[in-house]
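Enquirer: Got a predicted structure here, sequence first:
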Amino acid sequence: MSRLCQDRVVVVTGAGRGIGRAHALAFAAEGALVVVNDVDDGPVAEAVTEIEALGGKAVASTDDVADWAGAENLVNTAVAHFGRLDVLVNNAGFVRDRMLVNLAEDEWDAVVRVHLKGHFAPLRHAGAYWRAEAKAGRARAARVINTSSGAGLLGSVGQGNYSAAKAGIAGLTVVAAAELARYGVTVNAIAPSARTRMTEDVFAGMMAPPESGFDAMAPENVSPLVVWLGSAESAAVTGRVFEVEGGKVSVAQPWRHGPATDKGARWEPAELGPVVAELLERAPAPEPVYGAN
């Protein structure tokens, strides 16, 4: 029986551990050919071995996804080993949490580089590949799944660098969805909640109650949606951000135009106090920032 992603070629970044590793294994279980990417070669080799032991096919990549040439080589690895690329899952990342007044420049740069540039660079090279394929008459049912975060959607105290990068990824997702649609490519994002090395302190105590047997914070809970988004079945879905936690899946509401008042002429500064108050009264209250009192 054909599986959901049978013979689709999938790149998963940050796949040596955590959510990325769960994605790689889940895609392989559905018949995909997987490029397992992570800068740490030990966990990459272990993931490849595990996939092959289960009867799947995988190849290792230790390219730095935030390096321009590394990202290009990652795409080329998929094409060289498996003949094409169908799905890109951008997942790689790490945290350097600090309150803004304590956040160092290198901590800002490192997090934005790995998360935001580490999404853009593979997406750019994969997009160029799919554009060339479409122009050659070989349009793919191609898919991109990016990884944002609740911190990127709502903000998170102590994570200004991470929140900004993840918000950027959400914005990049909707732009890429609009630009790449002409080549048969859909682009979506997830905002997952799961226990990983990045979140182990936050979710350390959130294990499955013995009587339920369901660990709501297990990374494996996130992967089924990612696999479905990477399949041919998801062709009608693009430009969306899905929140995933345990058994819960929801669609995030994006920024949208709200209440407005138009004077038809330039405002005087002194006029705007009551105007803004009236607009805020008509607008829904924003969701609270994570960690705010």
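Expert: Now that the structure is in, tell me what you want to look at.
Enquirer: can we go C-alpha only for contacts and neighbour counts from here?
Expert: Fine.
Enquirer: could you show me where the strands are in the stretch 101-250 of the chain, in order?
Expert: With DSSP state E, counting those that start in this stretch as the criterion, the stretch 101-250 of the chain has strands at 142-147, 185-193, 241-245, 248-251.
Enquirer: Present those strands as JSON lines; the columns should include mean neighbour count and distance to F82.
Expert: Formatted as JSON lines, the strands of the stretch 101-250 of the chain follow (neighbours: other Cα atoms under 10 Å; distance: least, Cα to Cα, whole Å):
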{"stretch": "strand 142-147", "mean neighbour count": "26", "distance to F82": "15"}
{"stretch": "strand 185-193", "mean neighbour count": "26", "distance to F82": "19"}
{"stretch": "strand 241-245", "mean neighbour count": "21", "distance to F82": "29"}
{"stretch": "strand 248-251", "mean neighbour count": "12", "distance to F82": "32"}
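Enquirer: Second structure for comparison follows:
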Amino acid sequence: MTQRPAVLIMQRHLAPLSAFLESAYDVYRLWEGPPVEAAQDVRAVVVAGEYPLDTAVLEALPNLELIACFTAGYDGIDLDWCKAKGLPVSHAPGVNHEDVADHAIGLIVASRRQIVTGDAAVRSGGWTVETRTITPSLAGQKVGVVGLGAIGEAVARRADALRMTPAWWGPRDKAAAWPRAASLLDLAKASDILVVACRADESNRGLISRAVIEALGPHGLLVNVARGQLVDEDALIAALRDGRLGAAALDVFMEEPTDPARWAETPNVILTPHTGGATTAGVQGMLGLLIQNLAAHFAGRPLVTPVA
């Protein structure tokens, strides 16, 4: 065992974290090869919670003590497996939900006011004195929020400020400033815009089904800033292509990065590369919590933000 604790970073896109961790830890990176010789040393793994966690790699780390999730979401982590192994899990809640809500509203405005297609028209010479795009006002639009957690509440507050009318649905009732629909299907039927903002796990894969998409209808807009697995992506693409759904604006996908060819013939869709929470402040907040949780664990103190 080394004198300093050793940590293993699991996903390549988390490579920049190395520079912030190497002053206190021996840092290994899985994409450089499994740390066979150092397997005895690794006491914590650093992960992005949206990716399935390879438990076979973890099984080869006999002194593993902590799963340190860099993100707020941890749907890729098998919590039952971790509990059975006695492995605590930390994450980074409450640092970027406002940013994700900003992004959701940006997607709504961009889609409803046709900002992307307007930009393309100006650049291509399609804007003439004879043509002018007429778009719906946001005022009075009924916004259904799926999941009234931190992100969902932030979206609803912003919708209020923009003169839209929020409502919501979640599997568990709670005190809220906005009405809760009797069911997800009822929420979709009553909404002009449906924003997916709920936590993902295996119990709600494909929650936004063909039936929900069709209930939203040919003038409806589906916005997803949560997780790609929550939406039946094949049903979504089919509905957009044949006009059963009006539009979609997506920041997350079933597989990431998504295959651009998948969307090539799909109309009325705006796509962003999972950047809803990727702000300077948000990333700094996640980094701060990661460092605090690692330090607390190795000092024998309670985790700062454990997964409940």
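Expert: Noted; the coordinates are in hand. Bear in mind that the values here come from a model prediction, so they are computed numbers and not experimental data.
Enquirer: With both chains overlaid, what TM-score comes out?
Expert: The TM-score (TM-score structural alignment, normalised by the length of the first structure) is 0.34; 145 aligned residues with a Cα RMSD of 5.1 Å.
Enquirer: burial of A295 of the second structure, as a residue count?
Expert: Applying other Cα atoms under 10 Å, we find 16 residues neighbouring A295 of the second structure.
Enquirer: if I look at it, how far off is G288 of the second structure?
Expert: According to Cα to Cα, to the nearest Å, A295 of the second structure stands 11 Å off from G288 of the second structure.
Enquirer: How about I213 of the second structure?
Expert: Taking Cα to Cα as the criterion, I213 of the second structure is separated from G288 of the second structure by 39 Å.
Enquirer: ok, now A190 of the second structure?
Expert: To G288 of the second structure, A190 of the second structure is 41 Å away according to Cα to Cα.
Enquirer: and if you look at L184 of the second structure?
Expert: Applying Cα to Cα, one obtains 36 Å for the distance of L184 of the second structure from G288 of the second structure.
Enquirer: More neighbours: those two, which one.
Expert: Using other Cα under 10 Å, the more surrounded residue of L184 of the second structure and G288 is L184, with 22 against 15.
Enquirer: in the stretch 101-250 of the second structure, which spans are helices?
Expert: Taking DSSP state H, counting those that start in this stretch as the criterion, the stretch 101-250 of the second structure contains helices spanning 115-124, 150-161, 184-190, 210-216, 233-242.
Enquirer: List the buried residues for the second one?
Expert: Buried residues in helix 150-161 of the second structure, counting neighbours by 16 or more other Cα atoms under 10 Å, are found at 150-159.
Enquirer: What of stretch 97-117 of the second structure?
Expert: Neighbour-count burial for stretch 97-117 of the second structure flags 97-105, 107-108, 110-114 (criterion: 16+ other Cα under 10 Å).
Enquirer: Kindly indicate which of those lies nearest D242 of the second structure.
Expert: Within those, proximity to D242 of the second structure (Cα to Cα) peaks at S111, which comes in at 18.2 Å.
Enquirer: Kindly provide the distance from the closest one to L221 of the second structure.
Expert: S111 of the second structure sits 8 Å away from L221 of the second structure, taking Cα to Cα as the criterion.
Enquirer: Check the contact lists of those two and give me the overlap.
Expert: When contacts are counted by Cα atoms under 8 Å, 6 or more residues apart in numbering, the set common to S111 of the second structure and L221 consists of 247-249.
Enquirer: Strands - which of those land there?
Expert: Cross-referencing those against strands under DSSP state E gives 247-249.
Enquirer: A239 of the second structure: which of the residues you listed is nearest?
Expert: The shortest approach to A239 of the second structure among those belongs to A247, at 9.2 Å (Cα to Cα).
Enquirer: My guess is the closest one contacts E214. True?
Expert: No: checked against Cα atoms under 8 Å, the pair A247 of the second structure and E214 is beyond contact range at 11.7 Å.
Enquirer: Of these two, which one has the most company?
Expert: Each of A247 of the second structure and E214 had its neighbours counted (other Cα under 10 Å), and the higher figure belongs to A247 (25 against 20).
Enquirer: distance of that one from I213 of the second structure?
Expert: Here A247 of the second structure is placed at a distance of 10 Å from I213 of the second structure (Cα to Cα).
Enquirer: quick one: common contacting residues for those two?
Expert: If you check A247 of the second structure and I213 against Cα under 8 Å, 6+ apart, the residues they both contact are L222.
Enquirer: right, so of the helices of the stretch 101-250 of the second structure, which gets closest to E59 of the second structure?
Expert: Counting by Cα to Cα, and looking across all of the helices of the stretch 101-250 of the second structure, nearest comes helix 233-242 at 33.0 Å.
Enquirer: Output the contacting helices and strands for the closest one.
Expert: In terms of contacts (3 or more Cα pairs under 8 Å, 6 or more residues apart in numbering; DSSP states H and E), helix 233-242 of the second structure is packed against helix 210-216.
Enquirer: Can you list the buried residues in the helix it packs on?
Expert: By neighbour count with 16+ other Cα under 10 Å, helix 210-216 of the second structure contains the buried residues 210, 212-216.
Enquirer: and these, which two are the farthest apart?
Expert: Comparing the members of the buried residues of helix 210-216 of the second structure, the greatest separation, given Cα to Cα, is between R210 and L216, at 9.9 Å.
Enquirer: Kindly tell me how buried D26 of the second structure is, as a neighbour count.
Expert: 18.
Enquirer: Hmm, S18 and it touching each other?
Expert: No: under the criterion of Cα under 8 Å, D26 of the second structure is not in contact with S18, lying 9.4 Å apart.
Enquirer: overlap in contacts of those two?
Expert: Overlap between the contact sets of D26 of the second structure and S18, as judged by Cα under 8 Å, 6+ apart, is nil.
Enquirer: ok, back up a step: who wins for proximity to S90 of the second structure among the helices of the stretch 101-250 of the second structure?
Expert: Comparing those by their distance to S90 of the second structure (Cα to Cα), the top pick is helix 150-161, with 17.9 Å.
Enquirer: Please name every helix or strand in contact with that closest one.
Expert: Against helix 150-161 of the second structure (3+ Cα pairs under 8 Å, 6+ apart) you get helix 97-112, strand 142-146, strand 165-169.
Enquirer: could you give the angle of it to strand 142-146?
Expert: Angular relation of helix 150-161 of the second structure and strand 142-146 on a 0 to 180 degree scale: 170 degrees, by axes from the mean of the first three to the mean of the last three Cα atoms, to 10 degrees.
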